[in-house]
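*Asks:* The sequence isn't on hand, but the structure is:
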């Protein structure tokens, strides 16, 4: 009984269109349409219009409630991971101690076998003219403890290197986080307590740290129509995924630069470790940022001081115009063909 063609359709020289769609090649890619993109003013977590928007240091926008709830859930997972890492560290310590003990025992046993301490005694010849009783007395063998200790130490170091290599491979399988510097292939094996676990923003190509203190306020400007898209507050240009938007962040308001001398003396008395709150979070277009904000170094809406590091590109979906790869989704796999 022959099998059906549907189960062996990859063995034929000519395939139909439907059969070619079933045969996915390695790295098959599909281009996404505009309906698959998130709007510019939508949250990356709930995908709805942002409510009390905040942003990470890379310009990814969230609802404040969604972001804080995600940070809380990540912290709960980190605490559970820390307790698990403590158990791993204790297990690794016991494995290293056991490996050192076995290496020392093996070295001592090999040394004793090599010196024939565990075997039968050899018969010594008696020269002519010597007393038989004097010649039959055996000289005591003294074990060189320093030599044994030296060889045992080398064996322990070798066993520890092998054990560290095995533990490093097993640790990378347990903590599958390639962005942690302690888990890179060239990183040396250190204590698990040195592995820094922190809350991350997983939007974008590479996860990056995020915390409640580093959240940036976002101020979106809308026209009188409540259902319309956000606009640039300076040129009233509509902001969308097809345009480049810039988020302005600053800790220095307008009155801080033009304050009196008394205010300056008061600020010197304040503690330096206390950072001021962010006072700007306006979103403007790329053109206004390059022509107005960059030359003056101030926000075009609230006149807050904005440095070069305070102009952050706002995250968007798609490619904008001529970029490649941002509007595609890929699936990695293996195509079997007989």
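*Replies:* It's in. In this text the structure is predicted, and so the values were computed from the model without any measurement.

*Asks:* drop to CA atoms for contacts and neighbour counts, all remaining ones
*Replies:* Fine.

*Asks:* can you give me the helices in the stretch 101-250 of the chain?
*Replies:* Secondary structure of the stretch 101-250 of the chain (DSSP state H, counting those that start in this stretch): helices located at 132-136, 145-174.

*Asks:* Let me know which of those is the nearest to residue 283.
*Replies:* helix 145-174 (40.8 Å; Cα to Cα).

*Asks:* Quick one: list the elements packing against the closest one.
*Replies:* helix 64-114 (3 or more Cα pairs under 8 Å, 6 or more residues apart in numbering; DSSP states H and E).

*Asks:* chain center to the helix it packs on: distance?
*Replies:* Counting by Cα atoms, centre = their mean, to the nearest Å, helix 64-114 is centred 20 Å from the centre of its parent chain.

*Asks:* tell me what it is packed against?
*Replies:* helix 145-174.

*Asks:* Look at residue 316 and give its secondary structure.
*Replies:* coil (DSSP: H, G, I helix; E, B strand; the rest coil).

*Asks:* let's bring in a second one:
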């Protein structure tokens, strides 16, 4: 490979590493980076607090939350929706009052027009002549021809921003789908039996195992939650054992396809493990 200086950017040899380095230092271009294991939460951590769950619950889309955190989120969203609804109703009532005032003003204008037309022709001609002789630019329709920009009523007004009607459904912070409290599934993790009673469960690297096969669970192992019992099992166990009889091995309840919820997991540091593992930041681009 041809050798060149460290800061050579116009030569025929300009490596990918140098291009990424120059883009990150200059601030131009789009910077991409693949997230590793240290940048993504563990599979048993809450999607809101990013800490191991004390009372884990699962959404129908497979996102894990701590029960306390998701309840606080739902209550906060309901309060915000109620505030937005009050603002929307207040704005709607104000618009209706303004429409009533405009209708009344229009009726009064029509009445005045009818009164003028019902007068004698000579009186109407005299009134028009008086308006024509007037030097005021606010008489009759001359205000449209010669507006006075220093009069507040003639200046353009910037009204308050319009409030749109909010969606009354609480959305999941991860998937964006409607979230109801009764749809949350209580998750029961099976603790690992490693005979280590001195080390706290949170500080252990391997904390939980499959409820059926006793395989250690982690970010690199696809898992699923069985809705009737809330037990966590591996997807391999689901495909090879559970789907043959479609029975919950913990309590023997009949299973349906929607009762097997795949757990959304984080990254393991390797390719094809987890989802949304790439961070992207768009920057300004210099055009040639």
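*Replies:* Cool, the structure landed. Bear in mind the structure is a predicted one, so any value in this text is a computation, not a measurement.

*Asks:* Need the helices of the stretch 101-250 of structure 1 in CSV (columns: mean neighbour count and distance to residue 298 of structure 1).
*Replies:* As requested, the helices of the stretch 101-250 of structure 1 are exported to CSV (neighbours: other Cα atoms under 10 Å; distance: least, Cα to Cα, whole Å):
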stretch, mean neighbour count, distance to residue 298 of structure 1
helix 132-136, 10, 103
helix 145-174, 15, 46
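
*Asks:* export those to CSV and tack on distance to residue 208 of structure 1?
*Replies:* What follows is the helices of the stretch 101-250 of structure 1, written out as CSV (distance: least, Cα to Cα, whole Å):
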stretch, distance to residue 208 of structure 1
helix 132-136, 80
helix 145-174, 19
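
*Asks:* Nearest to residue 111 of structure 1, out of those helices?
*Replies:* Short answer: helix 145-174, nearest of the helices of the stretch 101-250 of structure 1 by Cα to Cα, at 7.4 Å.

*Asks:* what's the angle between the closest one and helix 64-114?
*Replies:* 150 degrees (axes from the mean of the first three to the mean of the last three Cα atoms, to 10 degrees).

*Asks:* can you give me the strands in structure 2?
*Replies:* All strands of structure 2, identified by DSSP state E, fall at 31-34, 56-58, 64-66, 185-186, 190-191, 208-209, 223-226, 232-234, 260-262, 278-281.

*Asks:* for the third one, the distance to its chain's centre please.
*Replies:* When you say that, I think you mean strand 64-66 of structure 2. On Cα atoms, centre = their mean, the centre of strand 64-66 of structure 2 falls 18 Å from the chain's centre.

*Asks:* Check the first one too.
*Replies:* Shown here is strand 31-34 of structure 2, whose average C-alpha point lies 22 Å from the average C-alpha point of the whole chain (Cα atoms, centre = their mean).

*Asks:* now the last one
*Replies:* Put simply, strand 278-281 of structure 2 sits 18 Å off its chain's centre (Cα atoms, centre = their mean).

*Asks:* neighbours of the alignment partner in structure 2 of residue 212 of structure 1, just the number please.
*Replies:* Under the alignment (TM-score structural alignment), residue 212 of structure 1 pairs with residue 181 of structure 2. Neighbourhood size, residue 181 of structure 2 [other Cα atoms under 10 Å]: 11.

*Asks:* Tell me the spacing between residue 48 of structure 2 and residue 56 of structure 2.
*Replies:* 12 Å (Cα to Cα, to the nearest Å).

*Asks:* more neighbours, the two?
*Replies:* Ranked by neighbour count (other Cα under 10 Å), residue 48 of structure 2 and residue 56 place residue 56 first, with 23 against 14.
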